[in-house]
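A.B. asks: Have a look; sequence and predicted model below, questions after that.
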Amino acid sequence: MANLATTTYKVTGTREAVNNLWTTFQDMEVDSKDIRLFKLAEHYGIDYEKKQISVRGHIYWAEYEEDEENDYFLLSFETETAWDACNELFFEINRILNDELSISYRCCESGCDLFYTHDEGDFFPEECCVSSYGEPFEDACEDVFDTIEDAIAEWTSKTGIGQGDRSEKEMVDFINSYEYESEETYFYIHPFTFE
């Protein structure tokens, strides 16, 4: 299997367009099973092979919020896909829905070193993602941190090694190249690229 990218989406727009996508998710039973992206493409009549749109992956969680009084409709969902996010699929669905959606997303894929954010609504202010595993860290995980400074503080609190007079960038480089007793242990700080 390919390296897996986890992408969080925040989709807003007109009530009709956001509800169309949410109703489709519900019809495909998002609450009880994964939605395969190729099935979502087929539902909207998208010839993903002809258009060369990647659909290798699935949606594994979704929720919908609305505030009719303020004309605000938000669909949040997460995907797990091969190599990179499948953003082109959602752009094509937006085109089909008359470009009435605003699509924000944050993608994390440590194997390919892909950490980027496209934010049209202040959904993803975090500066970085940390991939870690082994002692003295928790089980393998990827967590987002509000600031790089917070990620550095997490590492220093677990290792007991201070920042000293290193700049933030120097400290990130130091942490990312640090050699632990176990070759399996790691802690990498990945700053997000903002598109």
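C.D. replies: Perfect, thanks for sending it.

A.B. asks: When you work out contacts or count neighbours from here on, use the C-alpha atoms and nothing else.
C.D. replies: Will do.

A.B. asks: quick one, helices of the protein?
C.D. replies: Using DSSP state H, the helices found in the chain span residues 15-27, 37-43, 87-96, 148-159, 168-176.

A.B. asks: Turn those into CSV, columns for mean neighbour count.
C.D. replies: Rendered in CSV, the data for those read as follows (neighbours: other Cα atoms under 10 Å):
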stretch, mean neighbour count
helix 15-27, 17
helix 37-43, 17
helix 87-96, 17
helix 148-159, 16
helix 168-176, 15
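
A.B. asks: With distance to Ser102 added, can I get those in JSON lines?
C.D. replies: Shown next, in JSON lines, are the helices of the chain (distance: least, Cα to Cα, whole Å):
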{"stretch": "helix 15-27", "distance to Ser102": "9"}
{"stretch": "helix 37-43", "distance to Ser102": "18"}
{"stretch": "helix 87-96", "distance to Ser102": "8"}
{"stretch": "helix 148-159", "distance to Ser102": "28"}
{"stretch": "helix 168-176", "distance to Ser102": "33"}
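
A.B. asks: this is the other structure I want to compare:
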Amino acid sequence: MANQATTTYKVTGTRKAVNDLWSTLQKMEVNSKNIWLYQLAEHYGIDYETKQISVRGHIYWAEYEEDPNNDYYLLSFETETAWDACNELFEEINHLLWDELSISYRVCECGCEVYYVHDEGDFFPEEVAVSSSGEPFEDACDDIYTTLKDAINDWCEKMHIEQGERTDEEMMNFINEYEYDDDDTYFYIRQFTFE
């Protein structure tokens, strides 16, 4: 597969629509094996080739929560896909499920620096993702930080360097361009774009 995008989805809506998708994922044995997106498209009768909908990837984890007393149904799942999220597929599934789903997602693809959020329910308020490797950092691929300031503070603490008079944006650029003694060491801060 090409550069992989990891996307976290939060899907809410009517009980009927959310349960339809959750039941489908359970029948396909989600959490026991990867659910390939082309198989999901075929299950719903979507001609993804004719519609030019990308299905290059899979769902590798899902969970379902419900609160019938408050008429709240939430399906959470994560995908790994080629280059970018396969959002068009889930929009098409929504149309087939009577347009009764609200689909929120956060996409991280470090190879092409694709970081964006579409949030219809205040699920993804975090501002940045950090990829890091080498001492004094832990190896991380897109660790999520609540604020840019949190990521900056983490770097400053580990590097024993103060932010000084730099603004947060100046400090982010300083960190992203910092030259370490070891070429394999890095700490990159990427801000999410909110759609």
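C.D. replies: Everything's here; your move. If you're wondering where the values come from, they're calculated on a predicted model, not measured in any experiment.

A.B. asks: rewinding a little: of all the helices of structure 1, which one comes closest to Lys51 of structure 1?
C.D. replies: Each of those was scored for nearness to Lys51 of structure 1 using Cα to Cα, and the closest is helix 87-96 (9.7 Å).

A.B. asks: quick one, the closest one and helix 15-27 angle?
C.D. replies: Orientation note: helix 87-96 of structure 1 sits at an angle of 130 degrees relative to helix 15-27 (axes from the mean of the first three to the mean of the last three Cα atoms, to 10 degrees).

A.B. asks: Need the counterpart of Tyr133 of structure 1 in structure 2.
C.D. replies: Tyr133 of structure 1 maps onto Ser133 in structure 2, with residues paired by TM-score structural alignment.

A.B. asks: Show the contacting residues for that match.
C.D. replies: Remark: with contacts taken as Cα atoms under 8 Å, 6 or more residues apart in numbering, Ser133 of structure 2 is in contact with Asp139, Ala140, Asp184, Thr185, Tyr186, Phe187.

A.B. asks: quick one: which of the helices of structure 1 is nearest Gly121 of structure 1?
C.D. replies: Comparison of these against Gly121 of structure 1 by Cα to Cα identifies helix 15-27 as nearest, at 15.1 Å.

A.B. asks: Check the mean deviation of the closest one from structure 2.
C.D. replies: Using mean Cα distance after the TM-score superposition for structure 1, helix 15-27 of structure 1 ends up 0.2 Å from its aligned counterpart in structure 2, as a mean over the superposed pairs.

A.B. asks: just checking, what packs against that helix?
C.D. replies: With contacts taken as 3 or more Cα pairs under 8 Å, 6 or more residues apart in numbering; DSSP states H and E, helix 15-27 of structure 1 sits against strand 72-82.

A.B. asks: Go again with 10 Å.
C.D. replies: Judged by 3 or more Cα pairs under 10 Å, 6 or more residues apart in numbering; DSSP states H and E, the packing partners of helix 15-27 of structure 1 are strand 4-13, helix 37-43, strand 57-67, strand 72-82, helix 87-96, strand 101-109.

A.B. asks: what's the matching range in structure 2 for it?
C.D. replies: The alignment places helix 15-27 of structure 1 over residues 15-27 of structure 2 (TM-score structural alignment).

A.B. asks: among the helices of structure 1, which is nearest Met1 of structure 1?
C.D. replies: With distances scored as Cα to Cα, the stretch of the helices of structure 1 nearest to Met1 of structure 1 is helix 37-43 (16.3 Å).
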